[in-house]
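J.: Sharing a model prediction with you, sequence too.
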Amino acid sequence: MSNSSRRTFQLDFEKPLDELEARIEQIRELASDSHVDVSEHIQQLEAKAAQLRKEIFGTLTPSQRLQLARHPRRPSTLDYIQSICDEWLELHGDRLGDDDPALVGGIARLEGRPVVMLGHQKGRDTKDNVARNFGMPTPSGYRKALRLMEHANRFGMPILTFIDTPGAWAGVEAERRGQGEAIAYNLRQMFGFDVPIICTVIGEGGSGGALGIGVGDRLLMFEHAVYTVATPEACAAILWKDASKSDRAAAALRISSWDLRELGIVDSLIPEPLRGAHADPLAAAAVLKKVLVADLERLLQLSPEQRRELRYEKFRRMGRVEERAARDAAGSDRAIST
């Protein structure tokens, strides 16, 4: 992405770096017009920019990672699918009379192997986001996803899902049409599929809307993606009745990929280009493809029974640390009281 494009979607914490890069660009243009040799000065400024880049992106706060995960130019599900697949055929409809554009999916070939790919799809601009409902699926989206996954399971095709949503659509109409049931049914069915399932958080993984396509043998996560039980804004509004305290909520929720790997929720982190996946989408896609192919090869060596058992155990392990800590604390309280 060019410097001018980055400045169009400038994040607050990137401002010092963008200003320095703009200064370097301006000096280059002036030197070119006046035929003055400023190469040494430019080298010094570029070294300073490189150092500043490492400092900024090496010490990001959870709320800053959330900004990167929500970046308007961050690659979407369809961007990654079209970049990593040999062939791609999108399929539509939940076979109950609706087709949700916020959740897309279809049949593809990855390194020559037939697979089913599906994921949340956000828009690029306001008009597109409205059409895609800002990546928040309705019940028909989850039922479409289930139809595609059942098709994959029937014909022995691995399932690859891409998570990028602030949450499932919470409108009255969605509730009337069975939003909770649609997500819960997906969770149950995904635990029982015979084929390998790899889930990747590519941007923002929010609430049950993310989990509705997030039960798999492997859970991967891009370095600057986030995964959380609720958006920090919603969490702050619930706990402190003040959505402006979202920074505090983001830190408390431990939404970053590093925290989630430490907690045992995420299996593997996918590195991003230094300024984020939006800075070099093709490079991000290349790394994603490499990781998916390697993980898929390992999973295909297991039997369906082994994969189901490992999938079950993976999710049963989540939360045990917190339960043990709670028991220890209760035991300490009893010891003090006696």
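T.: Arrived safely.
J.: CA atoms for contacts and neighbours, from now on please.
T.: Will do.
J.: who's in contact with the lengthiest strand in the chain?
T.: Ranked by residue count and defined by DSSP state E, the top strand of the chain is strand 197-206. Contact with strand 197-206 is made by 66, 69-70, 74-77, 158-167, 213-222, 224-231, 292, 296, as judged by Cα atoms under 8 Å, 6 or more residues apart in numbering.
J.: centre of the chain versus the following helix or strand past it, how much separation?
T.: Remark: after strand 197-206, the chain's next helix or strand is helix 207-211, criterion DSSP states H and E. Between the centre of helix 207-211 and the centre of its chain there are 11 Å (Cα atoms, centre = their mean, to the nearest Å).
J.: for helix 207-211, which positions count as buried?
T.: Neighbour-count burial for helix 207-211, counted by 16 or more other Cα atoms under 10 Å, picks out 207-211.
J.: what are the ranges of the strands in the stretch 201-338 of the chain?
T.: In the stretch 201-338 of the chain, the segments counted as strands under DSSP state E, counting those that start in this stretch are 218-222, 226-228, 268-270.
J.: one more structure, for comparison:
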Amino acid sequence: MRHFLEFEKPIAELEGKIEELRRTTDAGGIDVAEEVGKLRDKAETLLRQTYAKLSPWQKTLVARHPERPKAMDYVRALVAEFMPLAGDRAFADDAAVVAGLGRFRGHAVAVLGTEKGRDTESRVQHNFGMARPEGYRKARRVMELAGRFGLPILSFVDTAGAFPGIEAEARGQAEAIARSIEAGLEAPVPFVATIIGEGGSGGAIALAAADRILMLEHAVYSVISPEGCASILWRDAAQAPTAAEALRMTAEDLRKLALVDAVVPEPLGGAHRDPAAMMAAVGDKVWSVLEPLLALDGATLRARRREKFLEMGRAGVV
């Protein structure tokens, strides 16, 4: 059964009626094809109207949709011969960060991603996509490995942020994130990052200090979650919708601010309604921005990447 968000209730009601009529037909009842067709058209029109005017808070809810494709879904769909790599060679493996080697469109690549998991068991296994220091050290290790062997880096970011537990801080969370960002900026190979769901704070940019940053249409990318911002500014998490407006965290806002390079359109109703089409579109867009980068040498890539992020600061937008 499809999961509907709060603002999708009118759509859910229409689709529920369509399903009831279909069951009537399947049970040998009267032919209701015409009525089903009318309801389907009405539901699609309502879906189109609803998603054409989503608020930043509603986009946040879509970005968190439980049925939305996760990082490993993109890896399985787009990367052939994927070989996972584990561990940070210092403390442990962190399942919140997935990493490995494979082939994308015939080219050997290094792959990174923050994986939230899909059901309760996998979410717990991946710590809901919130990485600890060892996850960022693993990412740094793989980025340095990619630089050593001339492998382009692809990352798929979907995290509410780094794990905030005291044990993570005790093991050097801030330093690990900073080193991961540094590794991304210094990598002498093409680097393309895609924000596929939530891009939360330093936990996201640790895997997104890239030459090209792509963002899905209904993804969000921000220094803090709306709930966290509301709790700090208003002492009231219920003010999250107001905070989401102020944070300018949507793909449209960030493209205007030149903090992301391109927005990938999602299927009508969000990526979760047609995951296969979404993943194919991401693959095409990643290749379109990666291909020109393959012709550049390491020094040029590093210089351009450095200038890209410095320019964000000069523009006064971060």
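T.: Here it is on my side, so go on. Note that the structure is predicted; figures quoted are calculated from it, not measured.
J.: Next, the TM-score between them, please.
T.: After superposition, the two chains reach a TM-score of 0.96 (TM-score structural alignment, normalised by the length of structure 2), with 317 aligned residues with a Cα RMSD of 1.4 Å.
J.: sorry, back to before: closest to Pro139 of structure 1 out of the buried residues of helix 207-211 of structure 1?
T.: Gly209 (10.0 Å; Cα to Cα).
J.: Contacts for stretch 231-241 of structure 1 next, please.
T.: By Cα under 8 Å, 6+ apart, stretch 231-241 of structure 1 touches 166, 206-207, 242-250, 253.
J.: Can you check which part of structure 2 stretch 262-279 of structure 1 sits on?
T.: Mapped onto structure 2 using TM-score structural alignment, stretch 262-279 of structure 1 spans residues 256-273.
J.: next one: stretch 305-317 of structure 1
T.: Against structure 2, stretch 305-317 of structure 1 falls on residues 299-311 (TM-score structural alignment).
J.: Relative to structure 1, what is the average displacement of that stretch?
T.: With mean Cα distance after the TM-score superposition for structure 1, stretch 299-311 of structure 2 departs from structure 1 by a mean of 1.4 Å once superposed.
J.: Report the buried residues of that stretch.
T.: Buried-residue list, stretch 299-311 of structure 2, by 16+ other Cα under 10 Å: 301-302, 305-306, 308-309.
J.: Could you pull out the helices in the stretch 101-250 of structure 2 for me?
T.: All helices of the stretch 101-250 of structure 2, identified by DSSP state H, counting those that start in this stretch, fall at 120-125, 133-149, 166-170, 173-186, 201-205, 226-233, 240-247.
J.: nearest to Ala86 of structure 2, of those helices?
T.: Closest approach to Ala86 of structure 2 among the helices of the stretch 101-250 of structure 2 is made by helix 133-149 (7.2 Å; Cα to Cα).
J.: which residues in structure 1 does that closest one align to?
T.: Mapping helix 133-149 of structure 2 onto structure 1 (TM-score structural alignment) gives residues 139-155.
J.: what's the matching stretch in contact with?
T.: Against stretch 139-155 of structure 1 from outside (Cα under 8 Å, 6+ apart): 92-96, 98-106, 115-116, 118, 158-159, 174, 177-179, 182-183, 186, 193-195, 212-213.
J.: Run the chain-centre distance for that stretch.
T.: Counting by Cα atoms, centre = their mean, stretch 139-155 of structure 1 comes out at 20 Å from the chain centroid.
J.: Okay, buried residues for it please.
T.: Result for stretch 139-155 of structure 1 [16+ other Cα under 10 Å]: buried residues 139-150, 152-153.
J.: How much space separates the alignment partner in structure 1 of Gly16 of structure 2 from Gln43 of structure 1?
T.: Alignment note (TM-score structural alignment): Gly16 of structure 2 maps to Ala22 of structure 1. Separation of Ala22 of structure 1 from Gln43 of structure 1 (Cα to Cα, to the nearest Å) stands at 14 Å.
J.: Looking at the two, which one has more neighbours?
T.: Ala22 (15 against 12; other Cα atoms under 10 Å).
J.: May I ask which helix or strand encompasses the more buried one?
T.: Counting by DSSP H and E, Ala22 of structure 1 is found in helix 15-34.
J.: ok, average deviation of that helix from structure 2?
T.: Following the fit onto structure 2, the mean deviation recorded for helix 15-34 of structure 1 is 1.9 Å by mean Cα distance after the TM-score superposition for structure 1.
J.: hang on, the match of Gly16 of structure 2 packs against Asn3?
T.: Yes - counting by Cα atoms under 8 Å, Asn3 is a contact partner of Ala22 of structure 1 at 7.2 Å.
J.: Need the overlap of contacts for those two.
T.: Common neighbours of Ala22 of structure 1 and Asn3, counting by Cα under 8 Å, 6+ apart, are absent.
J.: contacting residues for the closest residue to Gly113 of structure 2 other than its chain neighbours?
T.: Spatially, and ignoring its direct neighbours in sequence, Gly113 of structure 2 is nearest to Phe156 (4.5 Å; Cα to Cα, 6 or more residues apart in numbering). With contacts defined as Cα under 8 Å, 6+ apart, Phe156 of structure 2 is in contact with 71, 74, 112-114, 193-196.
J.: Go again with 10 Å.
T.: Residues in contact with Phe156 of structure 2, defined by Cα atoms under 10 Å, 6 or more residues apart in numbering, are 70-72, 74-75, 98, 111-115, 192-197, 199, 204, 207-208, 214-215.
J.: Show me what Gly203 of structure 1 aligns to in structure 2.
T.: Aligned against structure 2 by TM-score structural alignment, Gly203 of structure 1 finds its counterpart in Gly197.
J.: closest to Pro281 of structure 1 out of the strands of the stretch 201-338 of structure 1?
T.: Counting by Cα to Cα, Pro281 of structure 1 lies closest to strand 218-222 out of these; the figure is 12.3 Å.
J.: quick one: the closest one aligns where in structure 2?
T.: Against structure 2, strand 218-222 of structure 1 falls on residues 212-216 (TM-score structural alignment).
J.: What's the average distance for that stretch when superposed on structure 1?
T.: Looks like 0.4 Å for stretch 212-216 of structure 2 (mean Cα distance after the TM-score superposition for structure 1).
J.: measure Ser9 of structure 2 to Ile213 of structure 2 for me?
T.: Not Ser; residue 9 of structure 2 is Lys. Counting by Cα to Cα, the gap from Lys9 of structure 2 to Ile213 of structure 2 is 33 Å.
J.: neighbour-wise, which of these two wins?
T.: Taking other Cα under 10 Å, Lys9 of structure 2 and Ile213 do not tie; Ile213 has more neighbours (21 against 11).
J.: when you align them, which residue in structure 2 goes with Ala49 of structure 1?
T.: By TM-score structural alignment, Ala49 of structure 1 lines up with Ala43.
J.: That match sits in which helix or strand?
T.: helix 33-51.
J.: when you compare where that helix runs with where helix 9-26 runs, what's the angle?
T.: Interaxial angle, helix 33-51 of structure 2 versus helix 9-26 (axes from the mean of the first three to the mean of the last three Cα atoms, to 10 degrees): 160 degrees.
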